[in-house]
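Undergrad: let's see this in three dimensions:
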Amino acid sequence: MERVVQFTGPRQVEVAEHDSGALPPGHLRVRTRYSGISAGTELTAYRGTNPYLTRTWDPEARLFRDGAAGIAYPVAGWGYSEVGEVTEVSPELDGDPDTPRAGDLVWGIWGHRSEGVVPAGRLRGHTLPAGLEPLAGAFARVGAIAYNAVLAAGINLGEDVAVFGQGVIGLITTRLARLSGARVTAVDALDNRLATARAHGATTTLNARTDAVAERIREATGGRGADTAIEISGAYPALHEALRSVAVDGRVVASGFYQGDGAGLRLGDEFHHNRIQLICSQIGGVPPQLAGRWSVDRLQRTFLELVAAGQVDVTSLVSHLIPADRAADAYRLLDEHPADALQVVLEF
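TA: Next up is the predicted model:
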């Protein structure tokens, strides 16, 4: 039997069981070991705020259409941070040197389910690097999201970068920006996350609730402001403060998943008067100027290589390892007590 985590309505979680089907041609069967929960995207479906619940995305027009919903409850098998063991390979793939073999540990996207049936092409090159702890493989996608934002920021050696939001992806962003040669100011409303940010390379930390963030950043840079800010919390007031914090002609990378109307975002203020570049970073693609050399798959593979080399520590970010049968507790924790959790991982 296959177990699948699903949302049956806003803030309603169950683990359903289904019979395992036959393996289709060209596919692999993977027994899940770990599956990381996204505290951003997934909570929008859990809470009922995801735009797909009320509108439909038109991939050709690149527009949301009002009317029919793109997804409906039950929303089954969300999740994009899985790692597991290959247990079955479609017979016609035997002997293909690029296809993972039975027994290999692989990372990829097949959702919160006890087994994934995945096209072989999506797992080529996704064998865990030698010596990498399996739990670390669950960070491939979130690491790529952070990596993508850092590439979009175009950081140069010695520049000042502010990272707004120090959840899991923000902490990884802070570390990658530091590795890129930046002096990093980490901003968050929780002191415990700011302490973790210092351990991940932040030069300065500021509390969004108690510090005058933009003013402090300008003071520290001789009045100029940060060269770049990366906003990764998905909060409109944080995006507004990021726009206030950068220099004239500076750049702000918006990498959060913003919900609803933009309360707290005033684009007639510093954004307009300081001619700020506002760039969207979204994991559906890489910065266009890098598309000839980079891909989302390369982001993920390179990030895991950095982890395997000891350049980035991710396993310390796992605050809770929860059995999949208790998935409802995991989502309730992230929804109601976010200050008590960082990366929550389901164990199958």
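
Undergrad: going forward, measure contacts between C-alpha atoms and count neighbours the same way
TA: Noted.

Undergrad: tally of neighbours for the residue nearest to residue 345 when sequence neighbours are not counted?
TA: Of all residues beyond its chain neighbours, the one nearest residue 345 is residue 36 (4.2 Å), with distances taken as CA to CA, 6 or more residues apart in numbering. Close neighbours of residue 36, defined as other CA atoms under 10 Å, add up to 25.

Undergrad: list the contacts for residue 36?
TA: By CA atoms under 8 Å, 6 or more residues apart in numbering, residue 36 lies in contact with 79, 80, 81, 82, 138, 139, 343, 344, 345, 346.

Undergrad: let's see 10 Å
TA: For residue 36, the contact set (CA atoms under 10 Å, 6 or more residues apart in numbering) comprises 79-83, 111-112, 135, 137-139, 141-142, 318, 321, 343-347.

Undergrad: residue 330 looks like it's in a strand, true?
TA: No. Residue state for residue 330 (DSSP: H, G, I helix; E, B strand; the rest coil) corresponds to helix; a strand is not indicated.

Undergrad: any idea how far it lies from residue 53?
TA: Per CA to CA, to the nearest Å, residue 330 is found 22 Å from residue 53.

Undergrad: can you pick out the residue with more neighbours from those two?
TA: residue 330 (21 against 17).

Undergrad: surely that one meets residue 340?
TA: No. Assessed by CA atoms under 10 Å, residue 330 is found out of contact with residue 340, at 11.5 Å.

Undergrad: what touches both of the two?
TA: Both residue 330 and residue 340 are contacted by residue 320, under the criterion CA under 10 Å, 6+ apart.

Undergrad: tell me, how many residues neighbour residue 322?
TA: As a burial measure, residue 322 scores 17 neighbours (other CA under 10 Å).

Undergrad: now do the contacts for it.
TA: Here residue 322 is in contact with 34, 35, 329, 330, 344, 345, 346, 347, 348 (CA under 10 Å, 6+ apart).

Undergrad: second input sequence below; structure requested for side-by-side comparison:
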Amino acid sequence: MGTVVQFTGARHVEVVEVEDEILPPGSLRVRTLYSGISAGTELTAYRGTNPYLTRVWDEERRLFVDGHTAPSYPLAGWGYSEVGVVTEVSSDVVGQPGVPAKDDVVWGIWGHRSEAVVPASKLDGRVVPRGLEPLAATFARVGAVAFNAVLAAEVNLGETATVFGQGVIGLLATRLATLGGARVLACDTIPARLAKAIDFGAVAAVDVTAASVAELARSLTGGRGADVAVELSGSSRALHEAIRSVGVGGRVVAAGFYQGEAVGLRLGEEFHHNRVELVCSQIGGPPARLAGRWDQDRMNRTFLRLAADGAIDPVALVTHRVRVADVAAAYELLDQRPAEALQVVLDYTED
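TA: This next block holds a predicted model:
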């Protein structure tokens, strides 16, 4: 018997036992070591605010529509940041190029499950790089989210960038933009996150409740304002300040998962008068101009290579490693006391 984490209703989570799956052809069985909890997308499902719970995504037309086929509680196996050990490989794919072997440590997406049967194609080439701590590989997906946002920002060497939201993805974006030669102003409301942003290379950390990012950006750039801004908090008010922070013709990347109406976003002000370019970054695809060269897989691999090379230290963002039995308390922590945590990881090695 294995276990899976599921949401049974808004702010209700439990761990349930599940039968072991039969290993079909073309598949691998993986025993989970670690599974990172997303404080963004996952919390929208936990809180009951995710749009997929009330509307249907029409993949063909790329529209949310009203319908009766939207997912409903219980929602089992959410999670997209897993690392585990291959315990079994179906005989028809043993030894094939790219297919992990038994005892290999792999990363991928199979949700908060103690064990998973995964198609070999989904783990093609996803062995954790040599020398990289397995825990670091739980950041492959969130690292790609941050990487995608920085690609969309088109920030150049020597330019100034404001990064709003210094949670896990925001801190990774701060580090990646810094590695690309940007001068980053890190923006948040939580002192511990602002301190970590300095550790990750930001030239300044701004408490947005105490100072104007737009004013500071201009004071540091001779009045021009930031060249680009990346908004990762999911707050429409932060998006408004991100727009204010850039100069004429500046670019703002909206990469947060915004919920509800955009209260506080006033497009008739700086957005209009400074002719600001507003673009969306979402992990479903790279910026259109880069689609011929970049995809999710390349972003994942590049991020893990940077981690393996020591250019970025994602493990430094892990504040809590919790047993699966304590998962309800972990979600409550992220939901009610976000200032106390950054990355929370389910540790299956403790069970």
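
Undergrad: superposed, how do the two chains score by TM?
TA: The pair, once superposed, lands on a TM-score of 0.99 when counted by TM-score structural alignment, normalised by the length of structure 1; 348 aligned residues with a CA RMSD of 0.7 Å.

Undergrad: so residue 301 of structure 2 touches residue 124, yeah?
TA: No. In this structure residue 301 of structure 2 lies outside contact range of residue 124 using CA under 10 Å: 11.9 Å.

Undergrad: neighbour-wise, which of these two wins?
TA: Counted by other CA under 10 Å, residue 301 of structure 2 and residue 124 do not tie: residue 301 has more neighbours, with 20 against 15.

Undergrad: aligned to that one, what sits in structure 1?
TA: Using TM-score structural alignment, the equivalent of residue 301 of structure 2 in structure 1 is residue 301.

Undergrad: and its match, which of the three is it?
TA: Per three-state DSSP, residue 301 of structure 1 ends up helix.

Undergrad: cool, and residue 132 of structure 2?
TA: coil.

Undergrad: I'd say it and residue 307 touch.
TA: Yes. Applying CA under 10 Å, one finds residue 132 of structure 2 in contact with residue 307, separated by 7.3 Å.

Undergrad: what about the longest strand in structure 2?
TA: Using DSSP state E, we find that the single longest strand of structure 2 is strand 27-37.

Undergrad: that strand vs structure 1, average offset?
TA: Once fitted to structure 1, strand 27-37 of structure 2 is off its aligned match by 0.5 Å on average (mean CA distance after the TM-score superposition for structure 1).

Undergrad: the aligned residue in structure 2 for residue 6 of structure 1 is in what secondary structure piece?
TA: Counting by TM-score structural alignment, residue 6 of structure 1 corresponds to residue 6 in structure 2. Per DSSP states H and E: residue 6 of structure 2 is located in strand 2-9.

Undergrad: how close does the residue nearest to the spatial centre of structure 1 sit to residue 336 of structure 1?
TA: With distances taken as CA atoms, centre = their mean, residue 142 lies nearest the centre of structure 1, 3.3 Å away. Counting by CA to CA, the gap from residue 142 of structure 1 to residue 336 of structure 1 is 22 Å.

Undergrad: can you check residue 140 of structure 1 too?
TA: 26 Å.

Undergrad: ditto for residue 236 of structure 1
TA: From residue 236 of structure 1 across to residue 336 of structure 1, the span is 20 Å (CA to CA).

Undergrad: who has more neighbours, the two?
TA: residue 236 (21 against 9).

Undergrad: isn't that one up against residue 262?
TA: Yes. At 5.8 Å, residue 236 of structure 1 counts as touching residue 262 under the criterion of CA under 10 Å.

Undergrad: where do the contact lists of those two overlap?
TA: Common neighbours of residue 236 of structure 1 and residue 262, using CA under 10 Å, 6+ apart, do not exist here.

Undergrad: which residues touch residue 100 of structure 1?
TA: Neighbours of residue 100 of structure 1 in contact, by CA under 10 Å, 6+ apart: 28, 85-86, 88-89, 93-94, 106, 120-121, 123-127.

Undergrad: repeat for residue 173 of structure 1
TA: If you count contacts by CA under 10 Å, 6+ apart, residue 173 of structure 1 has them with 142-150, 163-167, 179, 184, 186, 197, 200, 230-232.

Undergrad: the same query, at a cut-off of 8 Å, please.
TA: By CA under 8 Å, 6+ apart, the contact list for residue 173 of structure 1 reads 146, 147, 149, 150, 163.

Undergrad: now do residue 90 of structure 2
TA: 23, 24, 25, 26, 27, 28.

Undergrad: repeat for residue 88 of structure 2
TA: 28, 29, 30, 102.

Undergrad: so it is in which element?
TA: Secondary structure from DSSP H and E places residue 88 of structure 2 in strand 82-89.

Undergrad: which part of structure 1 matches that strand?
TA: Counting by TM-score structural alignment, strand 82-89 of structure 2 corresponds to 82-89 in structure 1.
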